[in-house]
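Chemist: give the three-dimensional model of this entry:
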Amino acid sequence: MTRYITSRIGQALLVLWAAFTISFVLLQAMPGDAVLIKFQNPEYGLSPEQLADIRAAYAADGTVLTQYLHTAGRFLVGDFGYSLQAGVAVSAQLATNLPPTVRLAGFAFVVAVLIALLLAVLANIQGFGRLRGIIQSVPSLFVSVPTFWLGIMLIQIFSFRLRLVPVINPGPWEGLILPVLAVAVPISAPLAQILLRNIDQVKTRPFVAVARAKGASHAGVLWRHVAKNAILPVLTVGGVLFGELLAGAVITETVFGLNGIGSLTEQAVNFQDVAVLQAIVVLSAAAFVTINLLVDLLYPILDPRLKAKPETAR
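Modeler: From the prediction side, this is the model:
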């Protein structure tokens, strides 16, 4: 078990290093000079010597290797540098913009899981047999709906027409209802598809037939035997999808006017704010890696067979 945990942590650190390195190379390859774009404006009235000092502070005049080592050293101690556009520490911007995105992603993931479970239950409840085909086609419909289009439709229907959820100056929780739905519906589709398929596969296993032969009810077999074995593969997909929620925040937060990581990313791209962009890339990679690492560590706990494999090999 120790070797398994060490291996997974090592892989996670390798992914983080790769994300940092690739983002650094790509951002350094961007055309233009972000420092000059920001400070060479005559309105600032900066002399060439002052511009040189600013460039030195951002290590903009060093070689690519020097800049890489300088940036890597700062990241290791939690220093993400300063934003060229805002003139404040990047860590301060992240501390302000990250909580709304995490809150949106967390609630959206919970709602997506609930939708997937609801579809799986409805498709397997006795009495819904005639509707099973329609229920199984719902995830295909959900996954084909663009997030930005769904967000606009939700605003049009629930805010402008029905006037149920305000989008102009909403409360802290009211403002999350429509964005959460816009993110959760597409995310729920792959979860529901995999869960439905796994349930159908597990139903054909011999132990299910034995349980039914012993007199267990349909609901009892579904809950005690089928669901427990069908849910494990969904964990992996769930971890991947939760990591993707941060990446999808740009579109959702733009549609609903939320001030989160998405809006911060948009501003950083517009102003070529390299320090902010690289911090967001590494932060997203860290969130993705951490979630999937937790899923990997949960697998041996939920499935004892995986824990027993290393012992057998010895």
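Chemist: rest of the way, CA atoms for contacts and neighbours
Modeler: Fine.
Chemist: and I177, how close does it get to S284?
Modeler: Separation of I177 from S284 (C-alpha to C-alpha, to the nearest Å): 24 Å.
Chemist: correction: the previous question concerned E266.
Modeler: Counting by C-alpha to C-alpha, the gap from E266 to S284 is 15 Å.
Chemist: re the thing from before, who's more crowded, I177 and S284?
Modeler: Between I177 and S284, S284 has the larger neighbour count (other C-alpha atoms under 10 Å), namely 20 against 17.
Chemist: I'd like the structure of this one too, to check against the first:
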Amino acid sequence: MNTLAWAGRKVGGALVVLWLVASAIFIAIRLIPGDPAEAIMGGPGSQASAQALAAARAEYALDQPVITQYLLYLGKLATFDFGTSYSLKQPVTQVMGEVLPNTLWLSLMALAAAWLLALCFSALAMRAGRIGNQVGSLLEIIAAAVPHFWLGAVLIMLFSSALGWLPAVDNGTSRGLVLPILTLALPLAGFLTQLMRDSLSEAMGSQFALAARARGESRLKLFWRHGLRHAALPALSLTGWAFSSLLSGAVVVEAIFARPGLGRSLLSAVLARDIPMVTGIALFSALVYIVVMAISEGIERMINPAGESR
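Modeler: Alright, predicted model coming up:
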């Protein structure tokens, strides 16, 4: 497929996805019980007067028909105007810009750690015997299924409370990042290893691999030069999904380790019914998913050009 046509298809698909996400958010917000004007004025406990509530409805067009509200909402989003946070009284883009680097750095480090662990586990699985493979497979399934909140609590009890090696909360140092990164990376590493193990087994048992072994090539060298390329493709195709899952997992992890970031801001915004913040973070997360998926597909096309016709 022509690169320009592929890029155009991706951009068109991205616009459709963002429109669907924005529409779903608009509908979900309107289904939440309660008066949005109260959230604007600080919540039901603000004891805002009827005149103040009416002024808030007029300012945010909440007194207009729903279709008018929807069109105004889409128009603002099209110009990247996410409005002002109800609870923080600051532009949403400004708040997101302050906390975004923390979450992106945490997610990228967790993604790199997950891939590194998956590669190491796959290499060990290649050299392990039947019992070792069975034990490794069981550990991978357990790791992939462990919830972030449970894993984070266990790591804190082990490495902070019992051993005292690492801080229980993010203290702004590199040591404070270790436990949040492991909490995000371990479940993903288990999932990636499961994918890579099956592909690696198939690649190492192929006719090409058998012929290379017959020519005297070592099993380890065959793994790094040929097997890894085929084993990584299925996992690489899911990297976009994996990165998005890390962003969603950051909501829990940042709350557990008291780390300022996009996930913690989203949790606070949901509790405060801060609609502009929820909308901005949700749309940004969808955009990140789209971009990372496009990048991972582009890398996959470079590694496996024969797959372009799919």
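Chemist: could I get the TM-score for this pair?
Modeler: TM-score for the superposed chains, counting by TM-score structural alignment, normalised by the length of the second structure: 0.92, backed by 308 aligned residues with a C-alpha RMSD of 2.2 Å.
Chemist: hmm, A189 and F142 of the first structure touching each other?
Modeler: Yes: counting by C-alpha atoms under 8 Å, F142 of the first structure sits close enough to A189 to count as a contact (5.6 Å).
Chemist: average gap between the helix or strand containing Q193 of the first structure and the second structure?
Modeler: Per DSSP states H and E, Q193 of the first structure falls inside helix 174-203. In the superposition against the second structure, helix 174-203 of the first structure averages 0.8 Å from its aligned positions (mean C-alpha distance after the TM-score superposition for the first structure).
Chemist: go ahead and confirm Q90 of the second structure touches T84.
Modeler: Yes: Q90 of the second structure is in contact with T84 according to C-alpha under 8 Å; the separation is 5.4 Å.
Chemist: neighbour count: these two, which is higher?
Modeler: T84 (19 against 13).
Chemist: chain neighbours aside, what residue packs nearest to that one?
Modeler: The shortest distance from T84 of the second structure to any non-neighbouring residue, by C-alpha to C-alpha, 6 or more residues apart in numbering, is to P91 (4.2 Å).
Chemist: show me what that neighbour aligns to in the first structure.
Modeler: By TM-score structural alignment, P91 of the second structure lines up with A89 in the first structure.
Chemist: ok, now how distant is that match from L277 of the first structure?
Modeler: Taking C-alpha to C-alpha, one finds A89 of the first structure at 13 Å from L277 of the first structure.
Chemist: so for the two, which residue has more residues nearby?
Modeler: Higher neighbour count among A89 of the first structure and L277: L277, with 22 against 16, using other C-alpha under 10 Å.
Chemist: thought the more buried one was touching N270?
Modeler: No: checked against C-alpha under 8 Å, the pair L277 of the first structure and N270 is beyond contact range at 10.7 Å.
Chemist: where does the residue nearest the centre of the second structure land in three-state SS?
Modeler: The centre of the second structure sits closest to S244, judged by C-alpha atoms, centre = their mean, with a distance of 2.3 Å. Taking DSSP: H, G, I helix; E, B strand; the rest coil as the rule, one finds S244 of the second structure in the helix state.
Chemist: wait, what's in contact with it?
Modeler: S285, V288, Y289 (C-alpha atoms under 8 Å, 6 or more residues apart in numbering).
Chemist: tell me how far the aligned residue in the first structure for R30 of the second structure lies from K38 of the first structure.
Modeler: Using TM-score structural alignment, the partner of R30 of the second structure in the first structure is Q28. Distance of Q28 of the first structure to K38 of the first structure, given as C-alpha to C-alpha: 16 Å.
Chemist: do you have the helices of the stretch 1-150 of the second structure handy? List them.
Modeler: 3-31, 36-40, 50-59, 66-78, 92-127, 130-145, 148-155 (DSSP state H, counting those that start in this stretch).
Chemist: which residue is the nearest non-sequential neighbour of S46 of the second structure?
Modeler: Nearest non-adjacent residue to S46 of the second structure, counting by C-alpha to C-alpha, 6+ apart: E38, 7.8 Å away.
Chemist: was I right about that neighbour contacting A55?
Modeler: No: between E38 of the second structure and A55 there is no contact under C-alpha under 8 Å: 11.3 Å.
Chemist: who has more neighbours, these two?
Modeler: The neighbour count for E38 of the second structure versus A55, taken as other C-alpha under 10 Å, is higher for E38 (21 against 15).
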